[in-house]
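Visitor: Can you look at this prediction? I've put the sequence above it.
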Amino acid sequence: MTQVHLPDPVVRPPDRPDVDLDAFSRALRDRVNGEVRFDRGTRAAYSTDASNFRQVPLGVVLPHTPEDAVEALAVAREFGAPVLSRGGGTSLAGQCTNTALVLDWSKYCTRLESVDERARTCVVQPGIVLDELNRQLADTGLRYGPEPATHMNCTLGGMIGNNSCGATAQRTGKVVDNIARLEVVLADGTRFWCGETTDEEYAAIERRGDARAAVYRQLRALRDEYADEIRRRFPDIPRRVSGYNLDSLLPEHHFDVAGLLVGSESTLVTVLRAELELVPVLPERTLVVLGYPDIASAADAVPSILPHEPVALEGVDHKLIRDQQIKDMNPQALAELPRGRAFLMVQFAADTHDEADRQAHRMLEALHDTENEADVEFLDDPARENELWQVREAGLGATAHLPGRADTFEGWEDSAVAPERLGEYLRKLTALYEEFGYAGETGPSLYGHFGQGCVHTRIPFDLYSADGVATYRRFMERAADLVAELGGSFSGEHGDGQSRGELLPKMFGEEIVRAFGRLKAIFDPDDRMNPGKVVAPYRLDEHLRLGGDWAPADPHDLHFRFPDDGGSFAQAANRCVGVGRCRQHTTDGGEVMCPSYQVTGEEEHSTRGRARLLFEMLNGHGDSPVGDGWRSTEVRDALDLCLACKGCKTDCPANVDMATYKAEFLAHHYEGRPWRRPRSDFTMGWLPAFAGVVGRLRAGKVVNALTHTPGLSRLATLLAGVEDREIPLFAGETLQQWFARRRPAEGARGTVLLWPDTFTNTFHPHIGRAAVRVLEDAGWRVTMPLEPQCCALTWISTGQLGVAKHILARTVRTLAPHLREGGLVVGLEPSCTAVFRSDAFELFPGDQDVRRLRAQTVTFAELLTEHSPGYRPPRLDAKAIAQVHCHQHAVLGWDADQRLLAAAGVDASRLDSGCCGLAGNFGFEKGHLEVSEACAERVLLPRVREADGDTVVLADGFSCRTQIHQLDSGGREGVHLAELLASALGDEPERPKVRGRAAMAAGLALGAAAAAGAGVARWRRR
């Protein structure tokens, strides 16, 4: 046999490559089909992943096809630039952050190229999201088995890079167990398909004598030299993900080169395509939840459960449950848990419901009267099972930021041991927490894939001070010693990256780590593929996103007080933990976040991307590509397509509230230079003032007549700086004017104040009239302010916060007497109601009347279900689809509406449509029309068009009704809940019938111009 010389291991790379970025970016634009971005905003958005680390990339390429990525690699090779191949960017160990050219596959390279149902395989491009792949496979009865908790946004390329697993790995194994072949390209341009290799196939490859043959010869020589050491040092456990998969080259694994490359974290090759092995869908599932006195006792029971072959076996402790209760996450699911302070979630699956139940009963019978018997909750309702499963999947977000607690971090979040040693490991790990001062009742929660010995946690490391970082390093070293002693793996599915790469000698020994370095040199001798990760790694305490030297320019002249972040904008911007939930491609489950990403696929238009830019804006490391502070045009541009829907406030596991951050940023960005604001900020932001003038002058009909004059409507929208859209007409009489000329009914239940928001008062007063009829029918005496009032929503959303605070403070003073008597305030418009329940408190957290307003503001449905005992709504026996307003979803909730509709006999189905796309002023602002319409066309409008003629379209939000009205919805109109209930009382109030091009902007520019100066001044002084 010919002697094969193996290369020496690679050496540690320089921190920053010497690359002519201007020439590099020009060459990429000339030669690569795709988007090439070297701008400061993009580089800031990609500066970190979900880890503790931060490195600003050289630039980003979004290839249109895998072949475009090959060309980008060729250009990078010519310029000596390192490359990082990235999927969903959710890596927790620092794999997806580097000073390199980032290839982002997730926007365009998302195709399922072929399916072979007979062979149970499919070929995919790296950017396809797991949930989307399984949706496309649904008709085949097959699916891809491994399913991480981030399945709604993780890409297959990222899963291959990390060797992902998830809860389903109990049945299907890791990604390495479910890969048939990979198409890869090396840093030098060598490109081939690889997989298991028979001796005959190996001989055929070697005979070619090409670059691939040289690689295969060296791989076989490496295997032969280290085979005994590999068998001796590689842990024989289900969840060994740390290190490279050298064991895949052993004869017993058929010299599987694809298996070797799985989990290599973009450090060896770039994956262009993957042939995946699929598994049959088991349609019926049964979940058994077992309660134990503590988490270690739950772990002790795992070996007795495994012989019953559950498809998933997860563990959670009481701290994770407590953390979710604090955040009010998954409340219905938490109520399903049995007694105990730790829980095992044991799932069985089969082709029939009865068989799944039988498997569960057999397990319970075997555990009966043994030391592992537990308190039991038996669930065989899929809806209840899914709710409870969310408890486990929400682990990272639930433990990230808790009020009054120290922040928690990854680092040692993914260790694994043999299942039979899991209880021992958890006891020793808990002792280690205590030794380092991380323990206690408020210490780290423990949860994970217990059936395979994998433990997840987030630890309250102090990564803000030099001493804290030094303690973090000592803990990591001690924890690594503990896992190595127990024969475990530092990573059970998240990979090594930078967090654990430096520690690998403790697990594998120096010889195997040397073999890793030589493997790296076979594929990437110049260390251009994601350098500094896994092999010749950066230290685990360098390139930290925070660190002892992090010194952000944290502003103090804030409008919002950020009470949940200690008054710190820097801490608010640092909330994002990078899991990418905002990058979801559907709104299954009624989620809203993040509408702009859903239609653009852009990292900068996700909540995460915007949070990264805000973090970088504060320039805590002195090298940020976004260093202009509040004046940053990059941050402004990234926030421009934020709809301020507030979906992230609830849907984001870390409760990032981008709508609030946007308002705060815009206030400072334009401070002292209002002439730089777009005109729409004034026409839309000051809408309540102008609408108040038009209403007081009873000029609505005049304004509407002017706006219907041919040619004038378009001129008016141009003058107002808004999109050329159809906009609702002013009402001839406001709600306040109607209410002032009627005698309120006496109510046995007492007095309630109905808030006359601008949209109801001046555009849709028929909704207010309907609400008054229903409330009086329910026994309430209704009152309302009769002078112009406003919650300041439009000033908040346009970032005119100085004016907003002035107006809101005046409103609170007006409402104070009613509030101090304990009176309730009922809101009809969800966005305005949400201001009283959320924004007002965040602007004035110390004001007692604001606190009363927050506590005593209720929705229409809440008043009738929670504050009107014995009330029965009129019977309707109707069918409805409901477009829930974003702010209602995020702040108010829809549970009360659902109960009220059910009591009225309405079969209501909530649309999984997310944001309607209008979002207050957003859809009217210049440049937003395309995104606004795309949001509506994703789910909302198709479902409205498909609805039966007798199906009611419920839409409490003015924006939602406007979007349904003015886009092609087949002539359907949205109906407020108050209207629907009032329709059952007879003599329904008259509803406006006019359609056509109204122009609120024209009304503002033409009809109200004469009165604006004096009228608005008087309005503000009141």
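Guide: Here it is on my side, so go on.
Visitor: CA atoms for contacts and neighbours, from now on please.
Guide: OK.
Visitor: For the protein, which residue occupies the most central location?
Guide: Centroid-nearest residue in the chain, with Cα atoms, centre = their mean: R581, separated by 2.1 Å.
Visitor: this is the other structure I want to compare:
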Amino acid sequence: METLGMSPSKEQEYKDIEADLKKRIEGEVRFDKYSRLLYSTDASMYEIEPIGVVIPRHKGDVQAAIETAKRFEVPILPRGGGTALAGQTVGHAIVLDFSKYMNRVLEVNQEELWCRVEPGLVQDELNAHVRPMGLLFGPDTSTSNRATIGGMIGNNSAGAHSLTYGKTLDHVLELTVYLSDGSEVVLKDLSFGELGAKVAQDNLEGRIYREIARLAEEHKQEILARYPKIMRRVSGYNLDEFAKPKPFNLSRMVVGSEGTLACVVEAKMRLVPKPKWTALDVIHFEDDIAALEASHAILETAPYALESTDKLVLDLARGNIVQSKRLGFVQGSPSSLLMVEYAGDTEAAVREQVDKLEKLRQSRKIGYAATQAFKPEEVRAVWGVRKAGLGLLLGIKGDKKPIAFVEDTAVEPAKLPEFIKRFREILTRHDARAGYYGHCSVGCMHIRPLINLKQEGEVKKMVAIADEIAELVLEFHGALSGEHGDGLARSHFNERLYGPVLYNAFRQIKRSFDPNNLMNPGKIVDAPAMTESLRISPAYKTWAPETLLDFSGQGGFAAAVEMCSGMGECRKKLDGTMCPSYMATLDEEHSTRGRANALRAVLSGKVPNRDFSGKRLYEVLDLCLECKACKAECPSNVDMAKLKYEFLSHYYRANGLPLRNRLFGRIEKWNRWGSRLAPFSNWLANSRPNRWLLELLAGVDRRRPLPRFARETFEDWHRNHRPEGKESRGEVVLFHDTFNTFNTPSVAITATLLLERSGYRVVVPEKRCCGRPMISKGMLREAKENAAKNVQSLFPYAERGVAIVGLEPSCLLTLRDEYPDLLRTQASKLVARQSFLLEEFLLRERDAGRLSLAFKSNGRKALLHGHCHQKALVGTAPTLAVLRWAGFEVSEIDSGCCGMAGSFGFEKEHYDLSVAIANRRLVPAVQASGSEVRVVASGISCRQQIEHLADRRAKHPAEVLWEQVEK
């Protein structure tokens, strides 16, 4: 293990702990510096380096880790998705990451409506498992695609539908846990006799039962007086649950305890019937307080959910690639939206409920407009924007960030408008702007003031705001946390909120479960000040590497790294593209967040500056496929591909450029020679001796078929081509990429014929390779030379307004995305603006009335796999629209990345991962389609992967469009 800055005695202790764990753990034990840094943060403002990380394979590993922690007298900290907003999952402890292996559904009982699961199971994955049974797990956090059930139990999470389903506490039936002495116990409803037996036990479990029963009875009156009488309260311990006439169930104390009392290894959870139909009425307001005041009347209509979001969130959504496409339901520029959802057994039933609300809205003049969403895709779009609220706010550029410290207050819903007015007055006095969104139905609003934690005065402002808001919460008999928990941000307020008597009872609860204070200490009781262990603080400093790419739009390279807020959207697995390597490995190191944390550690001095060109950072970034999905799907728009390009440039300048990088980076040169020497080159390239030699010398996996060279290149064909028909619509430049020139010229040929049939004269200019292969391999200086030559060639056309049309998304979009960053010139920006994918161009011309094509009406079916760069920068909507225009009944695979990523899938150390990524969703979807379905993919790498693994030939959109044209 690496022990930078550690005393010799502490270093030896950590080595002993690591050795002890490795002897006993069947899972993974990681004590290296980078692994510790990756687990030093979560989605909060805090950073504490752990002692080490254990990734248990089964509950025996958990028990062994707890016993080791007890033996060495060091803390233990259970962790799920690391999405905690208050710092619950960071600490100087042995971190247990349950998300990689302990993530199974163990049992589902459809008749009795319950399931047994492991704590690392993600909420959306549980719902995907039980949805075919007509069931769901009720609490639904905005982080449902990466939040684990164990984390929801530890936090007592709720979500948008808590109005209907309540909190996680209301759905926990039974927990299997390990106590601080390593003993395994089951916590469930006990009869009077069973409770008596537990109380009589002469062990830690017995002591806990005796103490909780005593404290609940002794403090019954104080509990009634001090606990907020609202549904949304998760601060402190749930001692109030034991003052109610219910069967004694100690799981209710563990829920919401943030890992400070016990470690959950299995949970029996209640399930609920899934509504058959849902619909939304989205009401628009010119004033956000008016929206909150209207919510009381709307609640009388018994909605399924009632949520609010403000103008700041909507404005940020407009600037986000993914969210901007979902905003079709927004009318005008509202100050606030209320999203009112109804559920029922039939579509007619929910339509009736929406109609009733509309009559109420119009009679009482509620809002200035409303949009109804009945179709599932419309409902998903609205919820997508609402769930993205947190991430969108965190993506605000600059040093002032929306910080989570008073973002989870809750009061009685009827008091909410007045409470928010007072809250806003406090922020105004402190000159603090904030974003507002949340669960107005239950009085819990998420308000995040923008604070610059790099400035001492701003940190003091944060403390002052927190202090005043705590007093405001007390005045309104509310809670400082309605669902996000105490953690490091709020635990220090618990004595003030609950009073000294109950706070002392909390301490006794903690001691009864954890006499040696080893279970995630410093949370809920005996917490440090909220300003300790800040990730970004006045002491935080970064150094800035000199970059070849332009990062000024992000505020510099370090600021581009700091765009990552830690919220972990990159850990989702079921949909989208981000992050393909995480989806396949389930390893924090191979998530966008993990990579950003590693880069930030180097830039901020947590590890030496020389690591910026070091092997360990290279390993962390190595499995980034440069798909750009994070640029679109990360709500904060972290562009990890761009960061990796820059890193690789520095890394190879320091360590030398490998042979394989030279081969792949200069692929145009080799392809040109390959075509000249074809067919001999095809025989030679794929001969067994050559494949063995390529694997030995350059690490090109011999299992992967190499692309074939065309004897007649597209350039050869075009030189001899004589267009037929009229060229009445002027010029169009065809940017013929390397692959469609030398490997699959049929694509460029059919694109040319299609454009000519559309009435354009196709110009094929002198050019170089776009530079994409060089950029991907860290050869930025060579890529810049190519970019400059290409812009010089293309600029005269762009200046005249001539469109530059490309066929390979990764190549054409290099002109749009990387050229302005490489060259930083107005000419490159103009070329970028005039560059279009073929489908974009055809659609633009048709919609402008300048183009009409006659297609066969044979009703063929098509299955589209979108290219990653296209999905991130353009979207697949133009391709879908053009295919439908051509008469195809087309559906799109939610396939994520194909796993090839240019050269990545050819590389020996990456081949298996490349195959695993494709086999997750893409290959099964293609194999499930009938032979009559045309598989369409614009990327050559995508088509290669589909043919290699699914044994189907996918075609480029240009090819299938040309097939459909009436000749």
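Guide: Received the coordinates, thanks. These numbers come from a predicted model, not from an experiment.
Visitor: which position in the second structure aligns with the residue nearest to the centre of the first structure?
Guide: R581 of the first structure maps onto E569 in the second structure when the alignment is built from TM-score structural alignment.
Visitor: what do you get for L429 of the first structure?
Guide: Under the pairing rule here (TM-score structural alignment), the equivalent of L429 of the first structure within the second structure is F423.
Visitor: doesn't its match fall inside a strand?
Guide: No. Residue assignment for F423 of the second structure, taken from DSSP: H, G, I helix; E, B strand; the rest coil, gives helix, which places it outside any strand.
Visitor: Apart from its neighbours in sequence, what residue is nearest it?
Guide: Closest residue to F423 of the second structure apart from its sequence neighbours, by Cα to Cα, 6 or more residues apart in numbering: I469 at 6.9 Å.
Visitor: Show me what the one you found lines up with in the first structure.
Guide: Looking across to the first structure (by TM-score structural alignment), I469 of the second structure lines up with A479.
Visitor: mean shift of the helix or strand where that match lies relative to the second structure?
Guide: Take DSSP states H and E as the rule and A479 of the first structure turns out to sit in helix 466-485. Comparing helix 466-485 of the first structure with its match in the second structure after superposition yields a mean distance of 1.4 Å (mean Cα distance after the TM-score superposition for the first structure).
Visitor: hey, which helix is longest across the first structure?
Guide: Under DSSP state H, the helix in the first structure containing the largest number of residues is helix 211-233.
Visitor: For it, give me the average deviation versus the second structure.
Guide: Relative to the second structure, and after both are superposed, helix 211-233 of the first structure has an average distance of 1.3 Å to its aligned residues, where the measure is mean Cα distance after the TM-score superposition for the first structure.
Visitor: Check which element follows that helix along the chain.
Guide: Read in the C-terminal direction, the helix or strand following helix 211-233 of the first structure is helix 257-261, with elements assigned using DSSP H and E.
Visitor: Give the aligned equivalent of A751 of the second structure in the first structure.
Guide: Counting by TM-score structural alignment, A751 of the second structure corresponds to A771 in the first structure.
Visitor: ok, now how distant is its match from G957 of the first structure?
Guide: Between A771 of the first structure and G957 of the first structure the distance, using Cα to Cα, to the nearest Å, works out to 14 Å.
Visitor: Out of these two, name the residue with the larger neighbour count.
Guide: More neighbours surround G957 than the other of A771 of the first structure and G957, with 28 against 24 (other Cα atoms under 10 Å).
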